[in-house]
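**Student:** just the structure for this:
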Amino acid sequence: MPAKKSALHRQVGTQLSFALYGAANRMIRLHKPLLEPLGLTFPQYLAMLELFNEAPRTVGDLGSKLAMDTGTITPLLKRLEVAGMVTRTRDKNDERRVLIALTDAGEDLREELWAVTDKIKTACQLTDDGLESLRDTLNAFARPADE
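**Tutor:** Model prediction:
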């Protein structure tokens, strides 16, 4: 019996990494047709949602909240700036810091982007409790052990 169990655990479909990979791909596939007409990528969408919660804020703070390093968040924000959705300005109190704020055009996307969130929630076909439980489990898993 242990040999069968061992063989089962060696199948790709039983691996946690495979399930996470599939779930991440599904989420991106669900979001893509909803975000493309708005001119946003999935990471840009996440940044905008976070800016709706608090703006202006520093690049470092936003990157930390989204688990993105400076090399990832900076180009993403530059593209949002070129699209007219955000502004990037030096902090007057500390020139080393760059503040990100929503423009009127960015703010105008608020309701549309929250509607995307609602559509994704419906597409997931989970109860509110199920979604919260899954999110909490994934957040706990994603947090490094030393935190």
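
**Student:** from here on, contacts and neighbour counts on C-alpha atoms
**Tutor:** Noted.

**Student:** those strands in the chain, which residues are they?
**Tutor:** 57-58, 86-90, 98-102 (DSSP state E).

**Student:** tabulate those (CSV), appending distance to residue 137 and mean neighbour count.
**Tutor:** Output for these, formatted as CSV (distance: least, C-alpha to C-alpha, whole Å; neighbours: other C-alpha atoms under 10 Å):
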stretch, distance to residue 137, mean neighbour count
strand 57-58, 28, 18
strand 86-90, 32, 18
strand 98-102, 30, 22
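
**Student:** ok, the residue nearest to residue 98 when sequence neighbours are not counted - contacts?
**Tutor:** Spatial nearest neighbour of residue 98, chain neighbours left out: residue 90 (4.5 Å); criterion: C-alpha to C-alpha, 6 or more residues apart in numbering. Residue 90 makes contacts with 96, 97, 98, 99, as judged by C-alpha atoms under 8 Å, 6 or more residues apart in numbering.

**Student:** now the other sequence, so there's something to compare against:
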Amino acid sequence: MTSTRPAAEDFLRLDRQICFSLNAASRAFGGLYRVLLKDLGLTYPQYLVMLALWEEPESEGLPVKRLGERLRLDSGTLSPLLKRLEASGLVRRERSARDERSVNVTPTEAGVALKERAVEVPRSIARATGFELDEIEDLRERLNRLTEALDTATLG
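**Tutor:** Coordinates of the predicted model:
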């Protein structure tokens, strides 16, 4: 009788590594986003900033610190991104009236108008995956659970 259980060495195969599969998928997504975002004049990280800002009431914007937390980016990465978006006329950075130590980021009129053109990006991504919408949602939920578990393991 033969065992169908993989040998311990089999788990060291490259094609068995979840980290490799996630990295390959991330790179493939990056390539597709690069093509889709070119017409919007955005890089993928800039697109993520705009997505976060579009979720907020236009008049309030987001404090830079909160934006960094939402995007999981440190200030050394986020600050240059915001400078480029500001230079492109898509966002405005202003000191908070409530707390002068805090800087709020709000989309400009051009930044708000860009949202209408960006609506097609997630649709194009969904089509490119070949997945049904419920499969995409399930995958997103599983990846969020994985991220939470790994964050807990790292911190614990």
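
**Student:** after superposition, what is the TM-score?
**Tutor:** With the length set by TM-score structural alignment, normalised by the length of the first structure, the two chains reach a TM-score of 0.93; 147 aligned residues with a C-alpha RMSD of 1.8 Å.

**Student:** re the thing from before, would you mind giving the strands of the first structure as JSON lines with distance to residue 141 of the first structure added?
**Tutor:** Putting the strands of the first structure into JSON lines (distance: least, C-alpha to C-alpha, whole Å) gives the following:
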{"stretch": "strand 57-58", "distance to residue 141 of the first structure": "26"}
{"stretch": "strand 86-90", "distance to residue 141 of the first structure": "32"}
{"stretch": "strand 98-102", "distance to residue 141 of the first structure": "29"}
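
**Student:** of those strands, which approaches residue 6 of the first structure most closely?
**Tutor:** Nearest to residue 6 of the first structure, of all these, is strand 57-58, at 48.9 Å by C-alpha to C-alpha.

**Student:** state the span of the second structure onto which the biggest helix by length in the first structure is aligned.
**Tutor:** The longest helix of the first structure (DSSP state H) is helix 16-35. Using TM-score structural alignment, helix 16-35 of the first structure lines up with residues 18-37 of the second structure.

**Student:** next, the buried residues of that stretch.
**Tutor:** Neighbour counts over stretch 18-37 of the second structure (16 or more other C-alpha atoms under 10 Å) mark 32, 33, 36, 37 as buried.

**Student:** mind listing what the second one touches?
**Tutor:** Counting by C-alpha under 8 Å, 6+ apart, residue 33 of the second structure touches 44, 125.

**Student:** quick one: the helices in the second structure?
**Tutor:** 18-38, 44-54, 64-71, 75-87, 109-118, 120-129, 133-155.

**Student:** which residue numbers in the first structure does the third one align to?
**Tutor:** When you say that, I think you mean helix 64-71 of the second structure. Residue span in the first structure matched to helix 64-71 of the second structure, by TM-score structural alignment: 59-66.
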